[in-house]
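Participant: sequence first, then the predicted structure, then my questions.
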Amino acid sequence: MNERDLDSVAALEASLQAFPWSRGNFADSLTAGHSVWVCRLGGDLIGFSVVMSVIDEAHLLNIGVCQRYQGLGYGARLLRHAMECARLGGANKLFLEVRPSNERAVDLYHHFGFRQIGLRKGYYPAAIGREDGLVFDKELA
């Protein structure tokens, strides 16, 4: 991902989430030096991932794939790439949070061997109130 991608990434995020990251959030991740990637198909941006690494741990901050291409393996490719980049960067473990209502993502994380290690009460904004966040981790070494 680079600065030229920010408008497209923010638009994709807005199409996927009721409470999306802003363009500024993605720009901040670029500036901070996070591992930020896009997935393209025929030149079209169809997915992205953002991973923050700190010493020997990494945190998957955001990942998304265009709805039209979900279920076709692109999310798995992005996740696999994010894990490999984190591992090569020295991380032994990757953490993430996910909404319980995002069953497709929960299934993907389980498929890749992530395990639930916690619950963050009221972590995400929701249409009415807040939604919990499931905390997952996976050993990378």
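Facilitator: Yes, it's here.
Participant: when you work out contacts or count neighbours from here on, use the C-alpha atoms and nothing else.
Facilitator: Fine.
Participant: didn't residue 117 look like it was pressed against residue 138?
Facilitator: No: using CA atoms under 8 Å, residue 117 is not in contact with residue 138; the gap is 9.8 Å.
Participant: between these two, which one's more packed in?
Facilitator: Per other CA atoms under 10 Å, whichever of residue 117 and residue 138 has more neighbours is residue 138, with 19 against 11.
Participant: the more buried one contacts residue 95, correct?
Facilitator: Yes: shown here, residue 138 and residue 95 form a contact pair, counting by CA under 8 Å, at 6.7 Å.
Participant: so residue 50 lies in a strand, does it not?
Facilitator: Yes: using DSSP: H, G, I helix; E, B strand; the rest coil, the secondary structure at residue 50 is a strand.
Participant: here's the one I want to compare it with:
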Amino acid sequence: MTPSLPDLIFQVTGVESAPLLAALHEEAFAGGEVWDADSFTSLLGLPGTEALVVLEGNEPAGFILTRTVMDETEVLTLAVRPSFRRLGLGKSLVEQILPKGKIFLEVSISNNAAKKLYDRCGFIKAGHRRRYYRDGSDALVLVSTPSE
């Protein structure tokens, strides 16, 4: 069970949040594949793309970036600041988007924490992408299971 965080606020943001998203992404993925503000600006300019930022109190703690086309939503990235990890924020962000319908995403085969998160949220393996990431690592393709 995760601790209760009564001060969580979820905000849908647009292209104006690109610098914030880039800073959060850099902190969350330090030493890894980090996206800059220009990348977020480009993505948020695409139809159906939105960022959902979670604030704990007034402090940005993380976000999930999704793109919805017709009846499918793809998680483009999910980032939680290291100081806010293991509090259930990633799960809370994923749960916020589940009502969108069928959700799919790619996750690095070596990202055990993310794989556990998506498993807890009911995602199942739908495929495998070889050498998907810039570092040459593989990705699992996961898809949400229908809620009952």
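Facilitator: Right, received. Where do you want to start? On a predicted model such as this, the values are computed, not experimentally measured, just so you know.
Participant: overlay the chains and give the TM-score.
Facilitator: TM-score for the superposed pair, counting by TM-score structural alignment, normalised by the length of structure 1: 0.86. Supporting figures: 132 aligned residues with a CA RMSD of 1.5 Å.
Participant: neighbours of residue 71 of structure 2, how many?
Facilitator: 9.
Participant: who's in contact with residue 134 of structure 1?
Facilitator: By CA atoms under 8 Å, 6 or more residues apart in numbering, the contact list for residue 134 of structure 1 reads 97-100, 116-120.
Participant: hmm, 7 Å instead?
Facilitator: 97-100, 116, 118-120 (CA atoms under 7 Å, 6 or more residues apart in numbering).
Participant: do you know how far whatever residue of structure 2 lines up with it is from residue 38 of structure 2?
Facilitator: Using TM-score structural alignment, the partner of residue 134 of structure 1 in structure 2 is residue 140. Here the criterion is CA to CA, to the nearest Å. By it, residue 140 of structure 2 lies 27 Å from residue 38 of structure 2.
Participant: try residue 77 of structure 2
Facilitator: For residue 77 of structure 2, the distance to residue 38 of structure 2 - CA to CA - is 15 Å.
Participant: cool, and residue 66 of structure 2?
Facilitator: 17 Å.
Participant: between the two, who's got more neighbours?
Facilitator: Neighbour totals were compared for residue 66 of structure 2 and residue 38, and residue 66 leads with 22 against 13 (other CA under 10 Å).
Participant: residues in contact with the alignment partner in structure 1 of the more buried one?
Facilitator: Aligned counterpart of residue 66 of structure 2 in structure 1: residue 51 (TM-score structural alignment). By CA under 7 Å, 6+ apart, residue 51 of structure 1 lies in contact with 34-36, 58-61, 82.
Participant: chain neighbours aside, what residue packs nearest to residue 51 of structure 1?
Facilitator: Spatial nearest neighbour of residue 51 of structure 1, excluding adjacent residues (CA to CA, 6 or more residues apart in numbering): residue 60 at 4.5 Å.
Participant: give the aligned equivalent of the one you found in structure 2.
Facilitator: Aligned by TM-score structural alignment, residue 60 of structure 1 pairs with residue 75 of structure 2.
Participant: what does residue 98 of structure 1 give?
Facilitator: Counting by TM-score structural alignment, the partner of residue 98 of structure 1 is residue 107.
Participant: again, but for residue 11 of structure 1
Facilitator: Checking TM-score structural alignment: residue 11 of structure 1 goes with residue 23.
Participant: mean shift between the helix or strand hosting its match and structure 1?
Facilitator: Following DSSP states H and E, one finds residue 23 of structure 2 within helix 18-28. Its aligned residues in structure 1 lie a mean 1.4 Å from helix 18-28 of structure 2 after superposition (mean CA distance after the TM-score superposition for structure 1).
Participant: need the three-state assignment for the residue nearest to residue 51 of structure 1.
Facilitator: Residue 60 of structure 1 ends up strand, using three-state DSSP.
Participant: for structure 2, just list every one of the strands.
Facilitator: Applying DSSP state E to structure 2 gives strands spanning 8-13, 49-56, 59-69, 72-80, 102-108, 123-129, 139-144.
Participant: could you dump these into a markdown table with distance to residue 92 of structure 2 added?
Facilitator: Formatted as a markdown table, these follow (distance: least, CA to CA, whole Å):
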| stretch | distance to residue 92 of structure 2 |
| --- | --- |
| strand 8-13 | 9 |
| strand 49-56 | 9 |
| strand 59-69 | 10 |
| strand 72-80 | 11 |
| strand 102-108 | 15 |
| strand 123-129 | 14 |
| strand 139-144 | 15 |
